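Visitor: can you look at this prediction? I've put the sequence above it.
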Amino acid sequence: MGLLDRGLEIKDAEQVRLMRRAGLVVGETLQLLRDAVRPGLSTGELDALAEDAIRGAGATPSFLGYHGFPGSICASVNDEVVHGIPGSRVLAEGDVISIDCGAIVEGWHGDAALTVAVGGVPEQVGELIEVTRESMWRGIAAAHVGARIGDISHAVESYLRAQGPYGIVEDFTGHGIGSQMHLPPNVPNVGRPGRGPRLREGLALAVEPMVTLGTHECDVLDDDWTAVTADGSWAAHWEHTFTLTPSGAWVLTALDGGEADLTRLGVPFGPWAD
């Protein structure tokens, strides 16, 4: 592992493979939670499922105890954008929940998030979930060796601006990841192309757009964690951890490595070969 280009952490093939193991734990846990979401289930019950799954896979929850955070997942419901604390809140028909999850394997991190509708939701809410997910993939697809962080940010922003008057949250960003959950550089969801650090093989990033049906502005509740929209509009949040290998992009937290979506977008896909 070397530190290059403004202190960015560059991983070798073996370190990336450990991150892939952590990423698979995250991806499998999120799939379990997505399938478990239903009216009448509490966010605390989802958190317990997540911790059992992560530890059962031989990994450690990244979030639990991180700067005092009390859960293994962030569970953000409706107007909660990010960092919702899991607990006694019971999900109801028509809610949406964003679940953010992290795991550590042998000191290496994976981090991903998704947004799930709890039963039927209005069409505009379903569209919000889908455009947020697609903006994440557009951001990842803009990454290649020699590109810059701003190219990712611009791809996320330009796709969302073309879809409608969505609020693109600026207070929280994606980030570098590897031997720690949060590393340089920040990966904003708005920005100009050609700006910021240059992308290298072995640099791992988490791309995570947070998008609302109203304002981009957020407030943090008195628990000092939960971020909510300032205007009460509903939000969606998607995230994947990825890296660049000699053969293309590898999405470490996607169960298929990102092959289906990267191929759909015409982007070279490739795990790190031996």
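Guide: Okay, I see it. Numbers count the residues shown, from 1 in each chain.
Visitor: going forward, measure contacts between C-alpha atoms and count neighbours the same way
Guide: Fine.
Visitor: could you measure from residue 157 over to residue 236?
Guide: 15 Å (C-alpha to C-alpha, to the nearest Å).
Visitor: same deal with residue 108?
Guide: For residue 108, the distance to residue 236 - C-alpha to C-alpha - is 27 Å.
Visitor: which one's more surrounded, the two?
Guide: Neighbours were tallied for residue 108 and for residue 236 using other C-alpha atoms under 10 Å; the higher tally belongs to residue 236 (33 against 23).
Visitor: is the more buried one part of a helix or strand, or is it coil?
Guide: strand (DSSP: H, G, I helix; E, B strand; the rest coil).
Visitor: in a helix, residue 215, correct?
Guide: No - with three-state DSSP as the criterion, residue 215 is coil rather than part of a helix.
Visitor: alright, now check it against this:
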Amino acid sequence: MIFLKTDEEVEIMRQNATTISRILAEMAKILKPGMTTLSIDHMCKQMILDEGGIPTFYNYHGYPHNICASVNEVVVHGFPNKTELKEGDIISLDLGITKNGYVGEHAYTFVLGESTKENLQLVKVTKESLYKGIEKAVVGNRIGDIAYAIQDYTEGKHGYGVVRELVGHGLGKTMHEDPNVPNYGRRGTGMQMKENLTIAIEPMINLGKKNVYTESDGWTVKTKDGKPSVHFEHNVCVKKNKALILSDFSIIEAAEKTNANLNTSYEAL
């Protein structure tokens, strides 16, 4: 079932999404080699609680942590753990807050220190593909238009692997609503979008092949070839001429630039 939101509901969701953006920005200020993702999980949980919300991910279908921390070949749903981050790691932090009856949740990928040009290029292209998809999230377009835009840019133009098993989704009172929003597909197919449909668009793009598998924990998804994967996600509201982005990468990007341990050189590629 599709739930179109009122403007008031969209505003609550925008506030929640930007709260997650602020928390990710705080993480961007302090991320460094030697930190553990479990410590990041604890910090994010406390910041969500301090905002008067609850961590959306905790116990969601039994998920045992507050955030997903996916490093290198982990595509999504990485369990926070005590392994220390190291120079060259690529890490996606994905987290959510439930507050005032609605969910805000999104993801951002960081690069710690020096990395290869091909890894940096993957980060750049995946991030750009997110905005290619968002451009299509307007009234009258179809879900397939978003999917095609992302796939054409990442797989068609750059030869990357677009994950099929995991997709974006509707967002609202729960973290996953209809419709599914794939990162692959054909233009002109799928549901036609109406105003104030709220969705999470989240390209999950592999440096190598598209194939993935799930670890025995039932959650952690990894690339089959062991090559890195990158994940960016925005919360978006469909509008008539231009989509309204509810989350805010600009504050995360500003924070990244203050941290000498993070590599943002991909922006200049």
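Guide: Sure thing, it's come through. Bear in mind the structure is a predicted one, so any value in this text is a computation, not a measurement.
Visitor: quantify their similarity with the TM-score.
Guide: In this superposition the chains share a TM-score of 0.90, using TM-score structural alignment, normalised by the length of structure 2; 251 aligned residues with a C-alpha RMSD of 1.4 Å.
Visitor: what sits against residue 30 of structure 1?
Guide: Shown in contact with residue 30 of structure 1 (C-alpha atoms under 8 Å, 6 or more residues apart in numbering): 50, 99, 101, 113-114.
Visitor: I meant to write residue 71 of structure 2 there.
Guide: So residue 71 of structure 2 contacts 78, 89-92 (C-alpha under 8 Å, 6+ apart).
Visitor: average gap between the host helix or strand of residue 69 of structure 2 and structure 1?
Guide: In this assignment (DSSP states H and E), residue 69 of structure 2 forms part of strand 67-71. In the superposition against structure 1, strand 67-71 of structure 2 averages 0.5 Å from its aligned positions (mean C-alpha distance after the TM-score superposition for structure 1).
Visitor: equivalent range in structure 1 for that strand?
Guide: Taken onto structure 1 by TM-score structural alignment, strand 67-71 of structure 2 occupies residues 73-77 there.
Visitor: how distant is the matching stretch from the center of its chain?
Guide: Relative to its chain's centre, stretch 73-77 of structure 1 lies at 12 Å (C-alpha atoms, centre = their mean, to the nearest Å).
Visitor: ok, the contacts of residue 30 of structure 1 in structure 2: which stay?
Guide: Retained in structure 2 by both residues aligned by TM-score structural alignment, their matches' C-alpha atoms under 8 Å are the following of the contacts of residue 30 of structure 1: 99, 114.
Visitor: PyMOL command to pick out the buried ones of the contacts of residue 30 of structure 1?
Guide: Remark: buried members of the contacts of residue 30 of structure 1, expressed as a PyMOL selection using 16 or more other C-alpha atoms under 10 Å:
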select buried, resi 50+99+101+113+114
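Visitor: tell me where the stretch 51-200 of structure 2 has helices.
Guide: Per DSSP state H, counting those that start in this stretch, the stretch 51-200 of structure 2 carries helices over the ranges 117-135, 143-151.
Visitor: redo those helices as JSON lines? Include distance to residue 196 of structure 2.
Guide: Listed next are the helices of the stretch 51-200 of structure 2 as JSON lines, based on distance: least, C-alpha to C-alpha, whole Å:
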{"stretch": "helix 117-135", "distance to residue 196 of structure 2": "14"}
{"stretch": "helix 143-151", "distance to residue 196 of structure 2": "14"}
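Visitor: residue 21 of structure 1 -> structure 2?
Guide: Match for residue 21 of structure 1 (TM-score structural alignment): residue 15.
Visitor: and that match, how far from residue 102 of structure 2?
Guide: For residue 15 of structure 2, the distance to residue 102 of structure 2 - C-alpha to C-alpha - is 10 Å.
Visitor: now do residue 127 of structure 2
Guide: From residue 127 of structure 2 to residue 102 of structure 2 the distance is 26 Å (C-alpha to C-alpha).
Visitor: element containing the match of residue 21 of structure 1, please.
Guide: Residue 15 of structure 2 belongs to helix 7-30, assigned by DSSP H and E.
Visitor: now that helix: buried residues?
Guide: Residues 9-10, 12-30 are the ones in helix 7-30 of structure 2 that count as buried (16+ other C-alpha under 10 Å).
Visitor: what does the helix or strand immediately after that helix in the chain contact?
Guide: Downstream of helix 7-30 of structure 2, the first helix or strand assigned by DSSP H and E is helix 37-50. With contacts defined as C-alpha under 8 Å, 6+ apart, helix 37-50 of structure 2 is touched by 23, 27, 54-55, 65-67, 69, 80-85, 97.
Visitor: tell me, helix 37-50 of structure 2 lands on which residues of structure 1?
Guide: With TM-score structural alignment as the criterion, helix 37-50 of structure 2 aligns to 43-56.
Visitor: same check, this time on stretch 158-176 of structure 2
Guide: Stretch 158-176 of structure 2 maps onto residues 164-182 of structure 1, going by TM-score structural alignment.
Visitor: between the two ends of that stretch, how far is it?
Guide: End to end - C-alpha to C-alpha - stretch 164-182 of structure 1 spans 31 Å.
Visitor: next, the buried residues of that stretch.
Guide: 166-169, 172-179, 181-182.
Visitor: next up, the contacts around the equivalent of residue 193 of structure 1 over in structure 2.
Guide: By TM-score structural alignment, residue 193 of structure 1 lines up with residue 187 in structure 2. For residue 187 of structure 2, the contact set (C-alpha under 8 Å, 6+ apart) comprises 142, 144-148.
Visitor: run a quick neighbour tally on residue 86 of structure 2.
Guide: 14.
Visitor: skipping its backbone neighbours, what lies nearest it in space?
Guide: Excluding the flanking residues, the one nearest residue 86 of structure 2 by C-alpha to C-alpha, 6 or more residues apart in numbering is residue 33, at 4.5 Å.
Visitor: the one you found and residue 84 of structure 2, how far apart?
Guide: 7 Å.
Visitor: also residue 137 of structure 2?
Guide: Distance from residue 137 of structure 2 to residue 84 of structure 2, by C-alpha to C-alpha: 38 Å.
Visitor: again, but for residue 152 of structure 2
Guide: Distance from residue 152 of structure 2 to residue 84 of structure 2, by C-alpha to C-alpha: 36 Å.
Visitor: no more questions from me, cheers.
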